[in-house]
Each structure stands twice: as C-alpha cells, then as structure tokens.
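Student: Predicted model and sequence follow; I will ask about them next.
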Amino acid sequence: MKTVSQQDPYAALRYSDFRFFISNTFLFSATILIQEVIVAYELYKMTHDPLALGLIGLAEVVPFIITSLFGGYVADQKNKITIMHISLVVIILGSVILYTVFQPGIYNAMTRGEHLAAIYAVFALIGFAKGFYSPASSSLKPFLVPRTIYHNSSTWSSSFWQAGSITGPAIAGFLYAYIGLTHTLLLVITSFIVCWILLGMIKTRPEFPKITTPILESLKEGFRFVFRTRIVLYAISLDLFSVLFGGVVAILPVFAEDILKVGPEGLGVLRAAPSVGSLLTMFLMAYFPPTHNAWRNMLLAVAGFGLFTVIFAISTNFLLSCAALFATGAFDSVSVIVRQTILQIYPPDEMRGRVAAVNGMFVSSSNELGAFESGVMAKAFGTVPSVMVGGVVTMAVVTWIYLRSKDLFSVRLS
C-alpha cells in the first residue's frame, strides 16, 4: 500500500478499494432505509398499531442473532466479498417478494393477516442475510487501508453510512408520496443490484487462515476476547443500551402521523434529521478526530444522546423535534467513531470476523430489538412516556459505566 500522512483528513479516500467499499456502504444504507421507511409507513396505515412496527424489528433481529455468530466464523475463513455477494442476492430476493406482494392484484387478493405474515417473513429473510453480510463487511474494512489511518477510515465509512441514512429516509417519503409504493420498491431492487456490482470492483482479497479449532470453541474465542478487553466491552455496552432504550426510529411514523401530524413527507424529514446531524459532525471529525480523549468523548456523547431523546419525546413542535433528532445524530456519531476505531485497533486480524459478529449481536441487533422494545412500550404506556423513559435509562447507563471505567480516560486511539 502507498503511504499517506496520518494527519491527512482524506487519507483513507486515497485508496481505490476503500472508495468502492464506502460507495457500496452509502448505497446499501440508503436502500435498506428506503425500503424500511416505506414498508413501515404502509404497515402503519394498514394497522394503526405501533406494535406492528416493532414486530418488523423483532422479525429481523431473531434470525440476525441466530446467524451472525456463524457469519463471523465464516467471514474469518472464507472470501469476505463472496459472502457479501451471496448475502446481497438473498436481500434482493426479499425485495422482489415485497414488490410482488404489493402489486395491486395480489395485494387485493390477500387478507390483512397474509400481508403481515409476508412482510414479517421478508424482514426475517433480510435479517438472516445481514447476519452474514455485516460481519463480512466489518472485517473487510481494516484490510483496505493501513493501520495508521484506521481512525480516518472509521470516520469516512461512518460518514458514508450516515449519508445513506440521510438520503434514504429523506427521499423515501417523497418517493412514496409521488411515485407510489411499488415503483419505489422497483428502485430498491435496482439499487441493490448496483451495490452488488460495486463490491465486485474491490480488488483486495484478504488472506484467511484455516481455523482448526472446533466451531463452538472458535465462536467462544470471539466472546472471550470481547469480555476480556474492557474498552471493547464497555464501548459495545454503551452503544447497545443507548440504541436499545433511546432509539425512536421505529415509532417515528406514530410521531409523524398522530403527534406532529406532518404526513409521509414530514416522516422523511424526521427520519433523516439524526443522520444529517451525524454526517455534519463526522465531517468535522475528519479534521478533529475524537480519539485524543476517546473515552471521555464517548461517555459525553452517549449522555447527550439520551438527553436530546427526552427533549424529542416532550416536543410537540415539528422544528424542535427535528432539532432534537439532529442533536441525537450528532452525539451518536461521536460514539460510533470511537467504537469503530476501537474495533479496528484491538482485535487481531484472524479474529476480526468473530469480534465483528459479537459486536453485531449486541449493537447492530439492538437497532431491531430497540424497534421491538419501542413498539411494545408505546403500546403499553403510550408513545411519549416510553421515549422519555428510554432517554433517562440511557443517561443512567452512562453514569454506571463512568463509575466503572475511570481508568480508561487515559486511553488514546490516535
């Protein structure tokens, strides 16, 4: 690999394979979210039940958890890009099924129960595929740039993911409103095919050592590494609990439709607001990386995330709600950069897939579990109280981890 300055804010972008990787990251993020937003909105129109939205998350997370550990094991000893290609084919198949189910003739011939079963089955299929895709993607990234610029590559990969998270929800509502559900799903299928092509343009093929230990013992090695490395364990724990209890994305259709009364276009803006805050903050972090006082920055960021979640919960003004969500995204981006840098620096190369799988189980799956928790709590206690409690719990978790991790304040990741 060629040499670039560690102080160069564009260091990681000077590697062509990394550019293809983050281009795929952007498009995959945007496309997944377009599909989730439009299907969730259609589902809420069909049921007017926040629990139905939460069940989308549950349907996706159960197969993800079941497969992700094995997916990490496979990623450590098979071609990572091949794994991602196969996973994308399965995800495309799920999108094709959704497109078919929502065709007017088929849609009208099905009962509401059949619609719900088909939707949940597709998200379960996508969760299964992501159980292989996610650890392969996470463990591929460190091989695309030199170790000395891992913090920079974390910033840019997260920025492109968040850019997709902005673009997807922002245009999803407008696409739904102006070209309709089925035409939007057709665009989703096309976009996933482009993702598949972008992955094929990556030339780097990391060597994968043959793992001779039994599969269960090999999987345990990933867990043991995480639980023995305190900074990794606490970083994963912070993100897990903040997303699990503080996430509001799954029930944003309820806020858009019933509380703020802004319709699908407003839903798109609400869904994009956290990602706008995150992207702008990540752009600043390319110049001012948060890795100097990494642990302090992470704790403050997660606390800020919880605080602005509470502010969003009590807001009845659309602009204030957008500003609060913007702030949650800004704070969340700091913790994401610190955690991703930790996960690139600490695991050995031969264990990256399994550590990524453990991280995926506890953090990535918390998005879907958080969606289910949000739906259940909103159903049981009301939408606003459930979000307020989630923000308070997040701040309480930060306090507890702060008291147990003061020695980590001296850690520098740059």
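Tutor: That came through, no problem. Source: prediction; values computed, not measured.

Student: alpha carbons only for contacts and neighbour counts from here, please
Tutor: Will do.

Student: hey, which helix is longest across the protein?
Tutor: In the chain, taking DSSP state H as the definition, the longest helix is helix 16-47.

Student: Presented hereafter is structure B, for comparison with structure A:
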Amino acid sequence: MFTLPAPLQIRDYRAFWLSRFFATVAGLMLVIVIGWQVYDIARASMSRDDAAFLLGMIGLAQFLPLFCLALVVGVIADRMDRRHIARAAVALEILCAAVIGGLALAGEVPMTALFVVAALLGVARAFQGPSMAALAPNLVPRELLPQAIALNSISWQAGAVIGPPLGAFLYAVSPATPYLVAAVLFILTFICLMIIRPVPLPPPAVVTPWRSVMEGISFVRHNRVVLGAISLDLFAVLLGGATAMLPVYARDVLDVGVAGLGPLRAAPSVGAVIVAVLLANRPLRRHVGPVMFASVAVFGLATVVFGLSTSYPLSLAALFVLGAADAISVFVRGTLIQLHTPDDMRGRVSSVSGLFISASNELGELESGLAARYVGAVPAVVAGGIGAVLVTLLWAWRFPQLRTADRFAGPTPKPG
C-alpha cells in the first residue's frame, strides 16, 4: 500500500509543497514565453548573436531587483511572519501575469512591457525565495529536514518538467494563454500559502536592521561549509548556464522552433525529478562532499556536450544529464546549508544564498548573452561548461571542509 513520505503527512508542509509546485509551473511558463518573445521579436531586425544579447539583458532585468533587495528581505524574513512575505510576493506575480496576459489579449506585447514584467518578477522572487526557504524548516521536525529538502526539489523539478512544455504549447494556442494560465496557477499558490497555520517566529531582534544584515553576511563568510556550498553554485552555474541560450539553439542551431524549445527547457528537470525521487526515498547518507563536487563536474561536462551538439536527441540527453547532476548538487548544498544555520539566521542566510543563486542564474544569462555577442552562442556555451569544471576543481582545493564532508550533520541545537 502506498504511503506518503513522512514530511508530506504533515498538513502544513503538504500545503507548502503544493505552493512550490504551482509557483514553479507558473514561473517557468513565464520564463520560457518571455524569453522566446524577446528573442523572436529581436530576430526580426537583428543577427542571431545580437538577439542573444537581449536574452542576457532579460537576465539582468531580473537580477537587479534581487541584488538590491535580497539582503534586506533576509532581515525581514527573520523578523516577520514568513507566510505573509511569501503571500505578498505571490500576489505581485499574479498581477504581473494578469497584466501581460491582458496586453496580449488586446494585441501586440511591447518589448518594453516584457522587460518591465521581468523586473517585477525579480522583485517578487527577491521576497518569495528567502521567506519560502526559511519557512520550510519550521514545518517539519529536524530529523525529517533532509527528506523534506529532497521533496522540495521534487516539487520544483516536477513543476520545471511541466512548466516549459506547457508554456510553449499554450503559446502556440495564443500568446495570451500562457500568461492567463500562469495567473490562475499563482492564485492556487496563494491559496496554498493561506492554508499554512502560524509558525513560531524567530526571537525578537536586539540589533538594528543594518547590523542584522551584516551578521548574516558575516555568518556566511566565516562558516566555510556554508560559504563553500553557496559560492560553488554561484560560479559553476554562472559559467555553465546553457539554458539562457535555449531560444538560440531551438530557433537557429537545432531548428526545432518554439515546439522544440519546451522539451529542451524541460529536459534538465526530467533528469532532476528522477534523481530527486530517488533521494527522497533513499537519502544520501555518506560521502556527501565528494558526491557534490563530482555532480558539479558532470554538470559542466554535460554543458560542453550540449554546446557542441547539432542533434536534437543528443541535446535532450545532455540536458537530462545536466539536470540530474545539478539535482544531486542542489540536494547536498541545500541540506548542508540548512543544517549548519541556526533558525534565527535562516532568513538572512537564505537571502544571501538566494542572492548567489540569482547571480548564478540571471547574471549567468547576462554573461552568456555578452559572450554570445562577441564570440558566438555556441563557443560561449562550450567555454562556460569548461569553466564550470575548472571551478569545481578549484573549490575542491579551496574548501577542504566541504570536500571531505562525509555525513549530513550540523551543530547540535541549543536546548530550548
């Protein structure tokens, strides 16, 4: 008889899990549709590489709000009810999806509107990421946290499998449809967050907000496990971000169009979901540091294969392996960071982590766009994959505490 994993038997965590799933489906629908529209509009009057540069600018538009707000949001997440912060962020996402969907219904969507929506979605993510990351450990007992983190990955990756193909399919129906469906999914996310009952608030702050921000940065800087895990993701994904160039590959390298773009964007998540399901049922218990570094190296090598491929099946396979390797790395990093961070610091540490992750993703898109403009899209992707492998080797040398980590273990919690 099938039994839900232990964390999903907890009502509030189940609502949280569903909220992540719905938000991921909706968010990645918007990502793929906005990216395709920007590139498609630009290609009408620009070369391939110049149009690819605009994909990098979309990444920058999303990163700037995150950069400006992330650390402040971390302080807020350690002082206020994290449920309320997440709900407000999702409300902004509902507004963004509804407005751009309305513009699409009315006629042509201006390029400016796409950039404005991308920036506003960056604002929403700046608030949503740290609050959701800090909320999850409040919903399950400490001994279930590694399993819950694996389940968190499943919710995200399952949404990432469904969102891109669904967005591409709905865009083929009409340009307005994916935005309106995304708005409905964000509404479901909001409802799930409303179901979660109150959670214990962190102890009242006894320092100023600025000092609180500095404490969060200082904690990350001096904790070698947390710093190594966060910064490894930053530089590996910053260099190896092949997904930013997927519209270029779909339209001009593999010649599969928007219909082929959806599976390309979903392929990494298919690999990640399979790995996440395995980790949720058989969590990794030994040699966690070496496994994490090996998975990041595989991520870089798969990026190189994808960059060189002109075969659609081979490209899908490379992206599948890339996603599977990344899922292992995300699971190990996420668990180590949470277990090595006290609860009253989780909002701030999550905001720093979110800033690094955003930098790796959105600034990775900018880096890919700039590189594509000057050396071409294909060389940019290949060089990025090689760079990710080199970063892995360097970090394994620079962070021996992380490289030699054998088991998931954090500091013993103080008696309450």
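Tutor: Looks like it arrived, so ask away. Since we're looking at a predicted model, the values are computed, not measured.

Student: Centre of the chain to the longest helix of structure 1, how far?
Tutor: Per CA atoms, centre = their mean, to the nearest Å, the displacement of helix 16-47 of structure 1 from the mean C-alpha position of its chain is 10 Å.

Student: Which residues are in contact with the closest residue in space to residue 404 of structure 2 that isn't next to it in sequence?
Tutor: Excluding the flanking residues, the one nearest residue 404 of structure 2 by CA to CA, 6 or more residues apart in numbering is residue 289, at 5.7 Å. By CA atoms under 8 Å, 6 or more residues apart in numbering, residue 289 of structure 2 lies in contact with 332, 402, 403, 404, 405, 406.

Student: now with 6 Å?
Tutor: Listed by CA atoms under 6 Å, 6 or more residues apart in numbering, the contact partners of residue 289 of structure 2 are 402, 403, 404, 405.

Student: ok, and the most crowded of the residues you listed?
Tutor: Among the contacts of residue 289 of structure 2, the one with the most neighbours (other CA atoms under 10 Å) is residue 402, at 24 neighbours.

Student: Please look at that residue and residue 224 and confirm they touch.
Tutor: No: contact criterion CA atoms under 6 Å: residue 402 of structure 2 and residue 224 do not qualify, at 7.6 Å.

Student: For residue 140 of structure 2, give its distance to residue 214 of structure 2.
Tutor: 29 Å (CA to CA, to the nearest Å).

Student: now swap in residue 261 of structure 2 and tell me
Tutor: Plainly put, residue 261 of structure 2 is 42 Å away from residue 214 of structure 2 if you go by CA to CA.

Student: Those two - which one has more neighbours?
Tutor: Just comparing residue 261 of structure 2 and residue 214: by other CA under 10 Å the higher neighbour count belongs to residue 261, 26 against 15.

Student: Mind telling me what element the corresponding residue of structure 1 for residue 54 of structure 2 is part of?
Tutor: Under the alignment (TM-score structural alignment), residue 54 of structure 2 pairs with residue 52 in structure 1. Assigned by DSSP states H and E, residue 52 of structure 1 belongs to helix 50-75.

Student: Against which helices or strands is that helix packed?
Tutor: In terms of contacts (3 or more CA pairs under 6 Å, 6 or more residues apart in numbering; DSSP states H and E), helix 50-75 of structure 1 is packed against helix 112-140, helix 352-359, helix 365-381.

Student: So for that helix, what gets flagged as buried?
Tutor: Buried residues in helix 50-75 of structure 1, defined by neighbour count with 16 or more other CA atoms under 10 Å: 50-65, 67-75.

Student: residues touching residue 150 of structure 2, list them.
Tutor: Here residue 150 of structure 2 is in contact with 276, 280 (CA under 6 Å, 6+ apart).

Student: switch to 7 Å and redo it
Tutor: Taking CA atoms under 7 Å, 6 or more residues apart in numbering as the criterion, residue 150 of structure 2 is in contact with 276, 279, 280, 331.

Student: What is the equivalent residue in structure 1 for the first one?
Tutor: Superposed on structure 1 with TM-score structural alignment, residue 276 of structure 2 falls opposite residue 282.

Student: next one: residue 309 of structure 2
Tutor: By TM-score structural alignment, residue 309 of structure 2 lines up with residue 315.

Student: what's the neighbour count on its match?
Tutor: Residue 315 of structure 1 has 16 nearby residues by other CA under 10 Å.

Student: on that earlier part again, deepest-packed of the helices and strands packed on helix 50-75 of structure 1, please.
Tutor: Counting by mean count of other CA atoms under 10 Å, helix 352-359 has the highest mean neighbour count of the helices and strands packed on helix 50-75 of structure 1, with a mean of 29.

Student: what's the matching range in structure 2 for it?
Tutor: Helix 352-359 of structure 1 covers residues 346-353 of structure 2 once aligned (TM-score structural alignment).

Student: What's the average distance for the matching stretch when superposed on structure 1?
Tutor: Compared with structure 1 after the fit, stretch 346-353 of structure 2 shows a mean deviation of 0.4 Å (mean CA distance after the TM-score superposition for structure 1).

Student: you'd agree residue 12 of structure 1 is up against residue 145?
Tutor: Yes: counting by CA atoms under 7 Å, residue 12 of structure 1 does reach residue 145; the two are 6.4 Å apart.

Student: Cool, thanks, signing off.
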